[in-house]
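Asker: return a 3D structure for these sequence lines:
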Amino acid sequence: MPDTPPPEIARTLTLRVAVTMRRERAPNAWEDWRHTPHDVALDDGTLGHTPRTLRDDGRERLTLHPGLPLLLHADEGEGYHLNLSSGAPVWFVMWRGAEDDPSEAAPEFVTLSYNEAGRLLDAQERVDNVPLPAELVQMLQAFTSAHYRPEPKQRRRPASFQRPGDRR
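Answerer: Alright, predicted model coming up:
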């Protein structure tokens, strides 16, 4: 019988996060603007619902984007495991620039799954990462441990030990 997760850990966990985006004006001769996620934090609902500027000195602007959902799904366990086992777990932030104004950009999606981030990159989306704080690494580890069971490794016999008709 396969191991089943304890009933007290839900198969789906929904959190809210706030992403702080950093915008640099003319960071080099080839770009007018550069956008990057600067920070991600849990949002307890006190940060509001609309983006707001935290700091703008004309050269650099930090804008807080609260209320983004972060969904953890039991079937993404391998992706969470890969993120945790990387040695430096991260938030993966997918963001888009405004079509009509290249000086604006906003986060669209946040995940902790390495596989989900890879699928977004395969779809030509912009995905950057931000270090994950230690207390959230522990939470992600608990969720992953409850739901992820690696596939057992299958030993493959070398071709030289197989009958000629069974070799590939």
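Asker: every contact and neighbour count from this point should use C-alpha atoms.
Answerer: Noted.
Asker: how many residues are close by Asn115?
Answerer: Asn115 is flanked by 18 other residues according to other C-alpha atoms under 10 Å.
Asker: which residue ranges of this protein form helices?
Answerer: Shown for the chain, the helices assigned by DSSP state H span residues 77-84, 114-122, 134-147.
Asker: mind giving me the packing neighbours of the shortest one?
Answerer: The helices and strands touching helix 77-84, judged by 3 or more C-alpha pairs under 8 Å, 6 or more residues apart in numbering; DSSP states H and E, are helix 114-122, helix 134-147.
Asker: out of everything not next to it in sequence, what's closest to Pro37?
Answerer: Counting by C-alpha to C-alpha, 6 or more residues apart in numbering, Met21 is the residue found nearest to Pro37 once chain neighbours are left out, at 4.4 Å.
Asker: and that neighbour, how far from Val110?
Answerer: Using C-alpha to C-alpha, to the nearest Å, we find Met21 at a distance of 13 Å from Val110.
Asker: to compare against the first, here's another:
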Amino acid sequence: MRERPALTVAVTIDRHRAPTRWEDWRFSIVDVTIDEGQFGDQPLQLHDDGTVARFLHPGLRVELHTDEGEGYYLNLTSGQPSWFVWWRIDDDDPSMARPQMVTLSYHEAGRQLDAEERVDTVVLPPDVREELQAFTDAHYRPEPKRRVRPASFKAPDQR
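Answerer: Coordinates of the predicted model:
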């Protein structure tokens, strides 16, 4: 069995303390970085000034699947190709957010959003965009558009 093309990435998340009087914490996805093992395998706290803390979560695998070709195509043609980061607030520690998955498929991100999960985007770097474009070109062909005949040209019993 052939292994799927994949990248390992690290996700950087900022945590803001009490950004409003109604929120204890607010989280934002800051960056997605290629992880070649230099970050270890445990989350790292990069910064904490009492108001904003920054955490790096390494070791997330992004696999490319041939059956997700349309989702990759839609991402590439969206005007702003992106990483899609699905993340959750930790149930045991609400002051922490953890990435669950990173994908390049517009459809996969949509499925997570349909399930009412949190998904944020980070702009895709040019080198990863080129790799995704090459994979999509090799494995996906958009269906040709079919002309729909106007109802006025159809017989009344076919309308």
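Asker: rewinding a little: which one, of the helices of the first structure, ends up nearest to Gln162 of the first structure?
Answerer: Of all the helices of the first structure, it is helix 77-84 that lies closest to Gln162 of the first structure, at 32.3 Å by C-alpha to C-alpha.
Asker: in the second structure, what stretch matches that closest one?
Answerer: Residues 69-76 of the second structure are matched to helix 77-84 of the first structure when aligned by TM-score structural alignment.
Asker: now do stretch 31-45 of the first structure
Answerer: With TM-score structural alignment as the criterion, stretch 31-45 of the first structure aligns to 23-37.
Asker: what residues sit buried inside the matching stretch?
Answerer: By neighbour count, with 16 or more other C-alpha atoms under 10 Å as the criterion, the buried positions of stretch 23-37 of the second structure are Trp25, Arg26, Phe27, Ile29, Asp31, Val32, Ile34, Asp35.
Asker: what do you get for stretch 50-61 of the second structure?
Answerer: Neighbour count says stretch 50-61 of the second structure has Val52, Ala53, Arg54, Phe55, Leu56, His57, Pro58, Gly59, Leu60, Arg61 buried, by 16+ other C-alpha under 10 Å.
Asker: what distance do you get for the counterpart of the first one in the first structure to Ala26 of the first structure?
Answerer: In the first structure, Val52 of the second structure lines up with Glu60, judged by TM-score structural alignment. The spacing between Glu60 of the first structure and Ala26 of the first structure, counted by C-alpha to C-alpha, is 10 Å.
Asker: same deal with Glu125 of the first structure?
Answerer: 22 Å.
Asker: find the centremost residue of the first structure, please.
Answerer: A centroid search over the first structure (C-alpha atoms, centre = their mean) returns Phe92, at 2.6 Å, as the residue closest to the centre.
Asker: tell me who's in contact with that one.
Answerer: Val110, Thr111, Leu112, Ser113, Tyr114, Ala117, Val127, Asp128, Asn129, Val130 (C-alpha atoms under 8 Å, 6 or more residues apart in numbering).
Asker: stretch 92-100 of the first structure: how far from the chain's middle?
Answerer: 15 Å (C-alpha atoms, centre = their mean, to the nearest Å).
Asker: now that stretch: buried residues?
Answerer: Phe92, Val93, Met94, Trp95.
Asker: how about Ala117 of the first structure, what's its partner in the second structure?
Answerer: Checking TM-score structural alignment: Ala117 of the first structure goes with Ala109.
Asker: now do the same contact list for that match.
Answerer: Ala109 of the second structure sits in contact with Phe84, Val85, Trp86, Thr103, Val119, where contact means C-alpha under 8 Å, 6+ apart.
Asker: no more questions from me, cheers.
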